[in-house]
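>>> quick one: sequence plus predicted model below, questions after.
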Amino acid sequence: MNTKSSGSGHNKNNAAGNLQLTDISSNHLTLLSWVLQRHGMDAGTIFAEANVSAPATNSPTDRVPLVSVIRVLEHIREKTGDPCIGLKLYRYMRLTHLNVLGFALSCSSTLLDFVLRAQRFFGYVGSAFRLEIEELENSFLLRIQMDGAIFQEQLKGEQGTHLLIESFGYSAFGITQEVYGDPVPLLKMYLYGEPHPDVVAEFKTVGGEAPVITGNDFLGVEVDKVVMKTILPGANPQLARESDELVIELMATISQTNIVHRCERLIMEGLATGDSSLKQVARQMGMSERVLQQHLHDDGLSFSSLVNRIKKTLAIQYLQEDKKNISQIAYMLGFDSASNFSRAFRSWTGFSPREFKNQK
């Protein structure tokens, strides 16, 4: 498998490419409010002192400015004097806090499947982060980092940005462990910037014996390929696929102007009906083929790459479900023959469909 990809949660919402104020799911603030109350701290007072409005709901479709979460974290750190306070608060993050995405993640077949799903839907959590997956010889390097343009234009003056990156990454460890069933054995751990020694020590408690490397512009881990491809205890490809469809619908609700997610949904519908062409999708979106291609280009994508990404995701899920033969899967994904599907699948994963099924 030759996997090197990146997922970006941000949107360029107009033709000029001007970035809107980045947002994050409001349940981040809801979680912080709950944890603060649990620790005997008045969340309402802390939010008011940080000049941040308390969240009205816990719905992932309700968004708040990313700077609000950053300022709350920075204010709490200043009040407590604890450099690890963000980690301690975010250790309570669970899959259920991610709503339907959390359920989809919990049904992932392997850690690699889990990470690819998380990458695909990273914008569900927040619009400024991206998850990158790089395949090395015997391992995968997973990186969480801020979108560079967003950081430079909107967040560079926010001194607490590193707190959010650390806290967000720390919660990712907990969620991954929740899916894996045990602490995930790591080969290396990479921390953002030069964190406080207490923060480094706290990360070491979840990283085990893995060496910790600081001074990076991302937070990440390196994980052995064997670990990444181990079948997870909650694996359920069919439920994962059905949940993915619900996440896509929610993503469209979160940002009606998100070209990528609208396009993705229409491609999936087109595969089911037999027409997922650029011409058909552009017509349904009410724009010319050229304009649609330009929008996708602004997000670092092309229409063909988006189609291939969706076909790859669905192919893996269908093979893992093991309910359809290879010819049926090829037809459902729009291939004119099983042999053409097999060639495409090998280019995506390094395996033939039959070899992939036999790995189970």
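Yes, it's here. Everything quoted here is computed from the prediction, not taken from an experiment.

>>> rest of the way, CA atoms for contacts and neighbours
Will do.

>>> ok, the residue nearest the centre of the chain - contacts?
Nearest to the centroid of the C-alpha atoms of the chain, with distances taken as CA atoms, centre = their mean, sits Phe122, at 2.8 Å. By CA atoms under 8 Å, 6 or more residues apart in numbering, the contact set of Phe122 is Gly7, Ser8, Gly9, Phe129, Arg130, Leu131.

>>> once you drop chain neighbours, what's closest to the last one?
In other words, Leu131. Once flanking residues are discounted, Leu131 sits nearest to Ile144: 4.8 Å by CA to CA, 6 or more residues apart in numbering.

>>> can you name the next helix or strand after whichever strand or helix holds the one you found?
Ile144 belongs to strand 139-146 when elements are defined using DSSP states H and E. Scanning forward in sequence from strand 139-146 by DSSP H and E, the next helix or strand is helix 148-150.

>>> could you identify the helix or strand that succeeds that following helix?
Counting by DSSP H and E, the element after helix 148-150 in chain order, helix or strand, is helix 161-180.

>>> ok, and what's touching the next helix or strand after that following helix?
Once the chain leaves helix 161-180, the next helix or strand it forms, by DSSP H and E, is strand 188-192. Outside strand 188-192, the residues that touch it by CA under 8 Å, 6+ apart are 162, 165-166, 200, 207, 210-223.

>>> ok, now stretch 223-243?
By CA under 8 Å, 6+ apart, the residues outside stretch 223-243 that reach it are 100-101, 103-112, 138-142, 179-181, 185-188, 314, 317-318, 320-321, 360.

>>> and what of stretch 71-85?
So stretch 71-85 is contacted by 46-47, 49-50, 52, 86, 158-160, 163-164, 196, 198-199, 202 (CA under 8 Å, 6+ apart).

>>> the residue lying closest to Thr161 once chain neighbours are set aside: what secondary structure?
Leaving aside its sequence neighbours, Thr161 sits nearest to Ile70 (CA to CA, 6+ apart; 5.9 Å). Look at Ile70: counting by DSSP: H, G, I helix; E, B strand; the rest coil, its state is helix.

>>> for Ile70, give its distance to Asp23.
The spacing between Ile70 and Asp23, counted by CA to CA, to the nearest Å, is 11 Å.

>>> touching, Val35 and Leu89? I think so.
Yes. Using CA atoms under 8 Å, Val35 and Leu89 qualify as a contacting pair, with a distance of 6.3 Å.

>>> before we move on, the earlier item: select only the buried ones of the contacts of stretch 223-243 in PyMOL?
Paste this into PyMOL to select the buried members of the contacts of stretch 223-243, with burial taken from 16 or more other CA atoms under 10 Å:
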select buried, resi 100+101+103+104+105+106+107+108+109+110+111+112+139+140+141+142+179+180+185+186+187+188+314+317+318+320+321
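
>>> okay, pairing it with this:
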Amino acid sequence: MSPPLSIIGSWLTLFAATLDSYDIDSRAFLRERGVDYSRQSDPEHRIPLATMSSLWDDAAAITEDPAFGIKAGQFVTPTTFSALGIALWSSCSIKDLVVCWCRYLHVFSTVADMELAETDTEIIMTCTLNTHSDSVKASLYAIDATLSALLHICKQHYGSEIVPISTSFTRPQPHNIEPYQAIFGPALKFDQPCIEVRLDRTTAEKKIPGGNPSLAKATEQLVADYLQKLKAPSLIRDVQQVLFELWPRGDAKLDVVAERLHVSPRTLHRKLEESGSNFRQQQETTRHQLALQFIRQAHLSITEIGYLLGFSSASNFSRAFKRWTGSSPQEFRARQNAHH
């Protein structure tokens, strides 16, 4: 099994601000689900897709607002995307902004790939979601929030008259499309094969008042360095990848992982400590992430999931799952089914 797709930790600031606007204590909400908000300012901190999707789905359920994701975009700030956000805000045109976004998207999220195309009259952004398996899906609300945040940045840059020529969503059409029209304009398409935003090329190429090419260049170099580091080999990522493969086989043990990584158990233990972690922590992290993946697979019973994750009984798994998420596996699955 592949290592988890991830989102940069600073994305939590937008998520928390949105929850707070509904008079919901975002810190308590995150704490109950085992998410440490204090790490949102750490540029090295990344959140697995399974965890982040669960947060968005839970928030939409608790607020009872299908437009939760779309409304979240208004809370975007220059630091929402860490250094990438600063680079976007420093862009000298909307075109420069979307080029930067597409080039360095993986700094924000490895969940999707973006392609940019141009015609004589349009600039076209196309988004393709990356999913390693059918068990992990990006939350519809998270996708809404990302697109909404990007459009809010464009509007803050150039003015509210920035409206896409058309916007395509892969999601089903919501009952109320007014919140979508308020951000993306009237030309909306739903149930499409890919996510696509079309912008007027002439408007996108106009220079933005206050654009700062020197700052844009400097921050873009920071972003490029971060992306290179993200792609570089990492001991913790390697350990997690092996654990993802071993948990369902019942072999998620230090000596087995060490053998797979061609080091001694003692060396692996020492290197993990040098990285600020330990093997037990990585076991717990990957167990939690796999639990969120497996619970979305309707064909797996709660007992089977517990067995796959090495728990001696369904009740032990249920206790651990409630510690991780604040809900029992049955409650969590019922809530997911109600919103999909």
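Cool, got the structure. These numbers were taken from a predicted model, which means no experiment stands behind them.

>>> list of residues touching stretch 322-338 of the second structure?
With contact meaning CA under 8 Å, 6+ apart, stretch 322-338 of the second structure is reached by 32-34, 57-58, 61, 288, 295-296, 302, 318-319, 321.

>>> so which of those residues are in helices?
Using DSSP state H to define helices, the subset of the contacts of stretch 322-338 of the second structure located there is Glu32, Asp57, Asp58, Ala61, His288, Ile302, Ser318, Arg319, Phe321.

>>> count of residues packed around the third one?
By the measure other CA atoms under 10 Å, the count of residues near Asp58 of the second structure is 17.

>>> show me what it lines up with in the first structure.
Superposed on the first structure with TM-score structural alignment, Asp58 of the second structure falls opposite His75.

>>> distance of that match relative to Asn236 of the first structure?
Remark: distance between His75 of the first structure and Asn236 of the first structure (CA to CA) = 41 Å.

>>> picking that back up, need the counterpart of the residue nearest to the centre of the first structure in the second structure.
Counting by TM-score structural alignment, which is the criterion used here, Phe122 of the first structure corresponds to Leu105 in the second structure.

>>> contacting residues for Ser6 of the second structure?
When the contact criterion is CA under 8 Å, 6+ apart, the partners of Ser6 of the second structure are Arg46, Ile47, Pro48, Leu49, Ser109, Thr110, Val111.

>>> which among the residues you listed gets closest to Arg39 of the second structure?
Closest approach between the contacts of Ser6 of the second structure and Arg39 of the second structure, by CA to CA: Arg46, at 9.2 Å.

>>> and the closest one, how many neighbours?
Arg46 of the second structure has 19 neighbouring residues, counting by other CA under 10 Å.

>>> corresponding residue for it in the first structure?
By TM-score structural alignment, Arg46 of the second structure lines up with Arg63 in the first structure.

>>> correct me, but its match touches Thr30?
No. Proximity of Arg63 of the first structure to Thr30 does not meet the contact threshold set by CA under 8 Å, at 11.4 Å.

>>> please enumerate the strands of the stretch 151-300 of the first structure.
Taking DSSP state E, counting those that start in this stretch as the criterion, the stretch 151-300 of the first structure contains strands spanning 188-192, 212-216, 219-224.

>>> can you redo those as CSV with distance to Ala118 of the first structure?
Conversion of the strands of the stretch 151-300 of the first structure to CSV gives the following (distance: least, CA to CA, whole Å):
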stretch, distance to Ala118 of the first structure
strand 188-192, 19
strand 212-216, 22
strand 219-224, 14
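
>>> Phe345 of the first structure: which of the ones you listed is closest?
Among the strands of the stretch 151-300 of the first structure, strand 219-224 comes nearest to Phe345 of the first structure, with 22.8 Å by CA to CA.

>>> so where is stretch 216-226 of the first structure in the second structure?
Aligned using TM-score structural alignment, stretch 216-226 of the first structure spans residues 192-202 in the second structure.

>>> gap between the two ends of that stretch?
The stretch stretch 192-202 of the second structure measures 26 Å between its terminal residues, going by CA to CA.

>>> buried sites along it?
Under the neighbour-count criterion of 16+ other CA under 10 Å, stretch 192-202 of the second structure has Ile195, Glu196, Val197, Arg198, Leu199, Asp200, Arg201 buried.

>>> now swap in stretch 220-231 of the second structure and tell me
Applying 16+ other CA under 10 Å to stretch 220-231 of the second structure flags Glu220, Val223, Ala224, Tyr226, Leu227 as buried.

>>> so which of the residues you listed sit within helices?
Using DSSP H to define helices, the subset of those located there is Glu220, Val223, Ala224, Tyr226, Leu227.

>>> now for the first one: what does it line up with in the first structure?
In this case it means Glu220 of the second structure. Aligned against the first structure by TM-score structural alignment, Glu220 of the second structure finds its counterpart in Asp244.

>>> the residue nearest to that match when sequence neighbours are not counted: which element?
Take Asp244 of the first structure and drop its neighbours on the chain: the residue closest to it by CA to CA, 6+ apart is Ala104, 6.2 Å away. Mapping Ala104 of the first structure onto the secondary structure by DSSP H and E places it in helix 99-106.

>>> what's in contact with that helix?
Judged by CA under 8 Å, 6+ apart, the contacts made with helix 99-106 of the first structure from elsewhere in the structure are 60, 95-96, 114, 117-118, 121, 179, 234-235, 239-241, 243-244, 246-247.

>>> and it, which stretch of the second structure?
The alignment of helix 99-106 of the first structure onto the second structure (TM-score structural alignment) covers residues 82-89.

>>> before we move on, the earlier item: ok, average deviation of the helix holding Ala104 of the first structure from the second structure?
Mean deviation of helix 99-106 of the first structure relative to the second structure after superposition (mean CA distance after the TM-score superposition for the first structure): 2.0 Å.

>>> before we move on, the earlier item: out of the contacts of stretch 322-338 of the second structure, which is nearest to Lys271 of the second structure?
Proximity of these to Lys271 of the second structure, judged by CA to CA, is greatest for His288, which lies at 22.5 Å.

>>> separation between the residue lying closest to that closest one once chain neighbours are set aside and Asn212 of the second structure?
Using CA to CA, 6+ apart and skipping the chain neighbours, the partner closest in space to His288 of the second structure is Trp324 (6.9 Å). To Asn212 of the second structure, Trp324 of the second structure is 44 Å away according to CA to CA.

>>> what about these two, which has more around it?
Trp324 (21 against 14).

>>> wait, is that one part of a helix?
Yes. Using three-state DSSP, the assignment for Trp324 of the second structure is a helix.

>>> how about it, what's its partner in the first structure?
Using TM-score structural alignment to pair residues, one finds that Trp324 of the second structure aligns to nothing in the first structure.

>>> kindly report the same for Ala16 of the second structure.
When the structures are aligned by TM-score structural alignment, the residue of the first structure matched to Ala16 of the second structure is Ser33.
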